[in-house]
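Undergrad: requesting a structural model of the entry that follows:
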Amino acid sequence: MRTDAYFVLPLDWCTTEAERLAKRPETTEQFTEVRFGAGFGPSGLPHIGTLSEIVRTAFLQRSFGELTGRPTRIVMVSDDLDALRKVPESFPRQRMLAEHLGLPLCRVPDPFDEAESLAEGVNRRMLALLADFEIECEFVRSSTAYLSGVYNPTILEFLGAYGAVNELVARSVGVIRRRSYSIFMPISEATGRVIEHIRVLEVDPSTGTITYEIPEDILIQRPGDEYSVEPDEYYEGEPIGVPATVSVLDGRCKLQWKADWAMRLINRSIAYEMHGDDLADSARVVTRICAHLERPVPSFYKYGLFLDDLGRKISKSRGNGFDLGQVDRYLDRASLLGFLRLKPKRNRRFAPVLAPDLCGPAYRKLLRMITACSPVDLFSAREFAVRYLGRAPAELDQVWAYYCDFVRSARPPFVPAPSEAEFLHALGHELSGLNAPITGRVLRALIPEGLYPIVYKALTGAPRGPRLTTWLEITGLERSVDLLRRCAAQTL
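TA: This is a model prediction of the structure:
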């Protein structure tokens, strides 16, 4: 695979960040493993934002390791214990998914019927991407970490400082939401739902429990809805206004995501993590939590957002932008990694129609050549590339796909006039009967000067192209004649 070069080439931002990280006290011990964090929510198919975070983290990991010689590890966490709050627009079986709103993602059926849960189906796709890009990391499922008790010691720290930590996070939400906000969210034994709107009545760090109730005097707005509902409608089947005591350990409660982010960073001694510009405020909350608990604050790196062709943020739930399946169709691996390594702090549009701009001059040059030559298939495109460029570039398959989908498909179909159709039919007949090589002199004898654009339109869809003798040679006489006859048949 040709990806290694992009991990070892000098990367200015990686070098700067590696040097910055190397100066932190907790990373100066020669044999202490330095851990890089990454996380994602498996509520939708992995997109370019998910991929960029882990790829750029791998860039930095490599740069840091080469600079310091210290052992490193990437820890990637899938927050599969989080609730399904909204049905992703890009998923099938929308009605079925709507029936499982509020359940942890690891307990929602897979709408593709390929895995034991929605989250696990997304996890498998993410693991396949990691393998494809040859990125080694420790892959952690939140559900496993919570249920196994791995997080228990850190969760107890949060419980012991509940009042202060809850207040730190609550400041980042709206005034109305604060009325039923808690960093601890019980997972209901009755319905299996994540209970996100509670009022904590008592905290007992000695037993690791909280006593809470779902308030009766609040309104809850469903994500994406314009109206609010009563608690008994939103939490159907749950006791409303009734105190309940539950352990916060062993997966019986989940931390709200900002607190969860801080908790896993502390628990796993993460020294460095990247995040999108849209999470800048949340990263500041995490920083305050770590400082309050007197734990090392990880180094954060804020990167720009990926936008679709309309300038909207690419969203897992909306499914807009550049699907990673499309990425392989239009971008070769080297072009994609080159795009991800450049100017990570800038917001970047990322859509199929923008592929030439994403990939750079070499891609655009090859596209111009293919557009000018109008090959009939990939084999012919390769022949033209070898003839005019001296080689078939590695990105030829992706440029050919882009040409077919966005250039050739945009050309209006050519329907010749009756006289033009008769000429094309006759030309096809003359060419098919030739026993000598097709030279420029032969073509000039068969095609009047003013009718060359008609021939090009019939063969390529465009009024001009490469030298016609070259085009016919590469395409083949039999196929060329067939194109002429098929075009003429639309009128005759």
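Undergrad: C-alpha from now on. contacts and neighbour counts both.
TA: Noted.
Undergrad: quick one, strands of the stretch 301-450 of the chain?
TA: Taking DSSP state E, counting those that start in this stretch, the strands of the stretch 301-450 of the chain run over residues 306-307, 348-349.
Undergrad: who are the packing partners of the last one?
TA: Strand 348-349 is packed against strand 306-307, with contacts defined by 3 or more C-alpha pairs under 8 Å, 6 or more residues apart in numbering; DSSP states H and E.
Undergrad: next one: the first one
TA: With contacts defined as 3+ C-alpha pairs under 8 Å, 6+ apart, the secondary structure elements packing on strand 306-307 are strand 348-349.
Undergrad: list of residues touching the strand it packs on?
TA: Contact with strand 348-349 is made by 304-309, 311, as judged by C-alpha atoms under 8 Å, 6 or more residues apart in numbering.
Undergrad: off-centre distance for stretch 419-437?
TA: 51 Å (C-alpha atoms, centre = their mean, to the nearest Å).
Undergrad: other residues contacting that stretch?
TA: For stretch 419-437, using C-alpha under 8 Å, 6+ apart, the contacting residues are 446-447, 454-455, 477-478, 481-482, 484-485, 487-489, 491-492.
Undergrad: what's the burial count for residue 103?
TA: Applying other C-alpha atoms under 10 Å, we find 21 residues neighbouring residue 103.
Undergrad: picking that back up, make CSV from the contacts of strand 348-349 and add neighbour count and distance to residue 412 to it.
TA: Formatted as CSV, the contacts of strand 348-349 follow (neighbours: other C-alpha atoms under 10 Å; distance: C-alpha to C-alpha, whole Å):
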residue, neighbour count, distance to residue 412
304, 16, 38
305, 22, 36
306, 25, 32
307, 21, 30
308, 20, 27
309, 18, 23
311, 14, 28
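Undergrad: quick check: the two most widely separated of those residues?
TA: Distance extremes for those: the farthest pair is 304 and 309 at 15.6 Å, using C-alpha to C-alpha.
Undergrad: save the contacts of strand 348-349 as JSON lines, and put in distance to residue 18 too.
TA: Shown next, in JSON lines, are these (distance: C-alpha to C-alpha, whole Å):
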{"residue": "304", "distance to residue 18": "19"}
{"residue": "305", "distance to residue 18": "22"}
{"residue": "306", "distance to residue 18": "24"}
{"residue": "307", "distance to residue 18": "28"}
{"residue": "308", "distance to residue 18": "31"}
{"residue": "309", "distance to residue 18": "33"}
{"residue": "311", "distance to residue 18": "32"}
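Undergrad: hmm, residue 48 is touching residue 325, no?
TA: No - if you go by C-alpha atoms under 8 Å, residue 48 and residue 325 don't touch, sitting 10.5 Å apart.
Undergrad: neighbour count: these two, which is higher?
TA: residue 48 (21 against 10).
Undergrad: burial count for the closest residue in space to that one that isn't next to it in sequence?
TA: Using C-alpha to C-alpha, 6 or more residues apart in numbering and skipping residues adjacent in sequence, the residue nearest residue 48 is residue 324, 6.7 Å away. Residue 324 has 14 neighbouring residues, counting by other C-alpha under 10 Å.
Undergrad: next up, for comparison:
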Amino acid sequence: MTDLSMLAQSAKAWPFELARALEKRVAEQVKAGERAADAPVIFETGYGPSGLPHIGTFGEVVRTTMVRHAFEVLTAGKYTTRLICVSDDMDGMRKVPDTVPNPKSLEQYLQMPLTTVPDPFGTHSSYGAHMNARLCAFLDQFGFKYEFLSATECYKSGRFDAMLVRAAAKYDAIMGVMLPTLGPERQATYSPFLPISPSTGRVLYVPMKHVDAKKGEVTFTDEDGTDVTLPVTGGAVKMQWKPDFGMRWAALGVDFEMFGKDHQANAPVYSKIARILGHRPPEQYVYELFLDEKGEKISKTKGNGISVEQWLAYAPDESLALYQFQKPRVAKKLHFDVIPKAVDEYLTFLDKFPQEEAAPQLENPVWHIHSGRPPQWSSPVSFALLMNLVAVANPTDVSQLWGYIARYAPGSSPQTHPLLNELAGYAMRYYRDFILPAKTFRAPTDQERAAMADLADRLRTFPDEPTGENLQTMTFEVGKTHGFENLRDWFKALYEVLLGQEQGPRFGSFAALYGASDTAKLIDEALAR
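TA: Down below sits the predicted model:
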């Protein structure tokens, strides 16, 4: 056992807590003879390809990747691991998305498996294949290490056959789990098997007239009124989504899966199905769902959230990974106004990491975001400070900001600080789209005017090399000199009169970045307005 794996035994970060539970599970299975000692440990995530991958897809894969890495460190490489991403592409198409070309042309394919629906974009063999390609491209852009599995291919290739035959043999036991979860009307027509109609190609939600456990066959009434007998193997049928969850766990030997709170009530059902099929349910982790700016649950249908693409237009993906890492079991607002704070928190954690001992490093989010190898470079300028620089410098190009930045952080350049260069571009976009439209400047009171004029004079004649600290101290002194009982009111006045907003970064840091003389000029212009 390495020093790092020993530290991981007591690390409190939630990926390590899950990793320790998973290690215990695997050790118990090996001891009981339920698995080979060298069998890979399987992590799984699922994806519904009826729509595009979204922020929930990113969150599930990035969080699972964090647990996978924590497990590998904890066990010091004792086990091989695999992360499988399964696309439920054999599901019937329930409705035609409004976003596809010529949606009416797809209405004739409703309830057909997504992998038999033609691709409206004309680039792949089916709608399901198109969406699967979009998923893989989405995951690849973040560098995730995963294996993609198509549910259709698993059903048709025989990968699920053994479990499907066992499900036929255990049909009554599965029905015993499912029926109590359904209403009377649904109970009358329910079947865990969904046959694919030989006459129409649609996924049928019909009761079974007979289940032959020995032959692994089911008999049902097809849409044309005839009774049809099909094998449960070879892709002739699929399973209802709840039994499918448990069957997939059993067929793929899944050891760990996490899912959103909307699955929490059904998790015991998935586990019971897996046990019926002879597989110990995987370790599971339920995370909270995100809320919109009004505190309401985010819905893909409503479009009331923020997409990955929208987040990445204003911030690096590491900031989004941090937001996913922090308090996964707490419902959090996911809207544009959380982005700046997430960026600056990421920078803070990145700055701390090199100064920390090994044990605290394992608790630092950047260790988990970067799989134990966070970059050494950070940003000497915060995102909030950059946005305020944008507010007063009014640049048309990032290069125009670098004169201020290089003076504030000597020796820095786009080449030596690529993250800072990216952040400058993000700050310009975020300021333009969200801060500028909400700006409201106000006139100063007589007390504020006198204090600001004094501050401008002191900035023009500042005797020392300006730094964030000494300029902040001087600004405090000016506030005290002019009788501000609560210095927060003094700084709030600076932000409202000079920047048109109620709050901002440390004023001294802003003045150091923008320059003492330029800040004095900014005050003069504001007082003359």
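Undergrad: quick one on the thing from earlier: what residue of structure 2 matches up with the residue nearest to residue 48 of structure 1?
TA: Aligned counterpart of residue 324 of structure 1 in structure 2: residue 308 (TM-score structural alignment).
Undergrad: over to residue 289 of structure 1?
TA: Residue 289 of structure 1 maps onto residue 273 in structure 2, by TM-score structural alignment.
Undergrad: need the contact list for its match.
TA: So residue 273 of structure 2 contacts 174, 177, 243, 246-247 (C-alpha under 8 Å, 6+ apart).
Undergrad: number of residues surrounding the residue nearest to residue 69 of structure 1 when sequence neighbours are not counted?
TA: Leaving out its chain neighbours, the residue that sits closest to residue 69 of structure 1 by C-alpha to C-alpha, 6+ apart is residue 30, at 7.9 Å. A count of neighbours around residue 30 of structure 1, defined by other C-alpha under 10 Å, yields 11.
Undergrad: okay, the residue in structure 1 sticking out farthest from the centre and residue 457 of structure 1: tell me how far apart.
TA: Among residues of structure 1, the one most distant from the C-alpha centroid is residue 445; the distance is 56.1 Å, by C-alpha atoms, centre = their mean. The spacing between residue 445 of structure 1 and residue 457 of structure 1, counted by C-alpha to C-alpha, to the nearest Å, is 19 Å.
Undergrad: still on that earlier bit, JSON lines please, covering the strands of the stretch 301-450 of structure 1 and showing distance to residue 389 of structure 1.
TA: JSON lines is the format used below for these (distance: least, C-alpha to C-alpha, whole Å):
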{"stretch": "strand 306-307", "distance to residue 389 of structure 1": "33"}
{"stretch": "strand 348-349", "distance to residue 389 of structure 1": "30"}
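Undergrad: minimum distance to residue 248 of structure 1: which of these has it?
TA: Using C-alpha to C-alpha, the nearest of the strands of the stretch 301-450 of structure 1 to residue 248 of structure 1 is strand 306-307, at 36.4 Å.
Undergrad: which bit of structure 2 covers that closest one?
TA: Using TM-score structural alignment, strand 306-307 of structure 1 corresponds to residues 290-291 of structure 2.
Undergrad: so residue 36 of structure 1 makes contact with residue 57?
TA: Yes - using C-alpha under 8 Å, residue 36 of structure 1 is in contact with residue 57, at 7.2 Å.
Undergrad: so between these two, which is more surrounded?
TA: residue 36 (26 against 22).
Undergrad: tell me the counterpart of the more buried one in structure 2.
TA: Residue pairing (TM-score structural alignment): residue 36 of structure 1 is matched to residue 43 of structure 2.
Undergrad: give the contact list for the closest residue to residue 27 of structure 1 other than its chain neighbours.
TA: Of all residues beyond its chain neighbours, the one nearest residue 27 of structure 1 is residue 34 (6.3 Å), with distances taken as C-alpha to C-alpha, 6+ apart. Counting by C-alpha under 8 Å, 6+ apart, residue 34 of structure 1 touches 27, 70-73, 270-271.
Undergrad: of the residues you listed, which stay in contact in structure 2?
TA: Retained in structure 2 (both residues aligned by TM-score structural alignment, their matches' C-alpha atoms under 8 Å) from the contacts of residue 34 of structure 1: 70-73, 270-271.
Undergrad: in helices only, show me those residues.
TA: Of these, none are assigned to helices by DSSP state H.
Undergrad: among the residues you listed, which ones are buried?
TA: 70, 72-73, 270-271 (16 or more other C-alpha atoms under 10 Å).
Undergrad: related to what we said a few turns ago, just the ones of the contacts of residue 273 of structure 2 in helices?
TA: Using DSSP H, these in helices are 174, 177, 243, 246-247.
Undergrad: would you map the strands across structure 2?
TA: For structure 2, the strands defined by DSSP state E cover 41-47, 81-87, 147-150, 193-195, 210-212, 217-221, 227-231, 237-239, 256-260, 283-287.
Undergrad: what about the first one, how far off from structure 1?
TA: Strand 41-47 of structure 2, aligned to structure 1 and superposed, deviates on average by 0.8 Å (mean C-alpha distance after the TM-score superposition for structure 1).
Undergrad: so how far is that strand off the chain centroid?
TA: Chain-centre distance of strand 41-47 of structure 2: 15 Å, with C-alpha atoms, centre = their mean.
Undergrad: over to the last one?
TA: Between the mean C-alpha location of strand 283-287 of structure 2 and the chain-wide mean there is a distance of 15 Å, by C-alpha atoms, centre = their mean.
Undergrad: just the fourth one next, same as before
TA: For strand 193-195 of structure 2, the distance from its own C-alpha centre to the chain's C-alpha centre is 33 Å (C-alpha atoms, centre = their mean).
Undergrad: corresponding residue for residue 453 of structure 2 in structure 1?
TA: Checking TM-score structural alignment: residue 453 of structure 2 goes with nothing.
Undergrad: quick check: residue 453 of structure 2 touching residue 523?
TA: Yes - Residue 453 of structure 2 is within contact range of residue 523, at 7.3 Å (criterion: C-alpha under 8 Å).
Undergrad: of the two, which one has the most company?
TA: Here residue 453 of structure 2 and residue 523 are compared on neighbour count by other C-alpha under 10 Å; more neighbours surround residue 523, at 21 against 16.
Undergrad: distance of that one from residue 471 of structure 2?
TA: Distance from residue 523 of structure 2 to residue 471 of structure 2, by C-alpha to C-alpha: 15 Å.
Undergrad: swap in residue 106 of structure 2?
TA: 65 Å.
Undergrad: higher neighbour count, those two?
TA: Ranked by neighbour count (other C-alpha under 10 Å), residue 106 of structure 2 and residue 471 place residue 471 first, with 24 against 19.
Undergrad: tell me, how many residues neighbour the corresponding residue of structure 1 for residue 137 of structure 2?
TA: By TM-score structural alignment, residue 137 of structure 2 lines up with residue 128 in structure 1. Neighbourhood size, residue 128 of structure 1 [other C-alpha under 10 Å]: 12.
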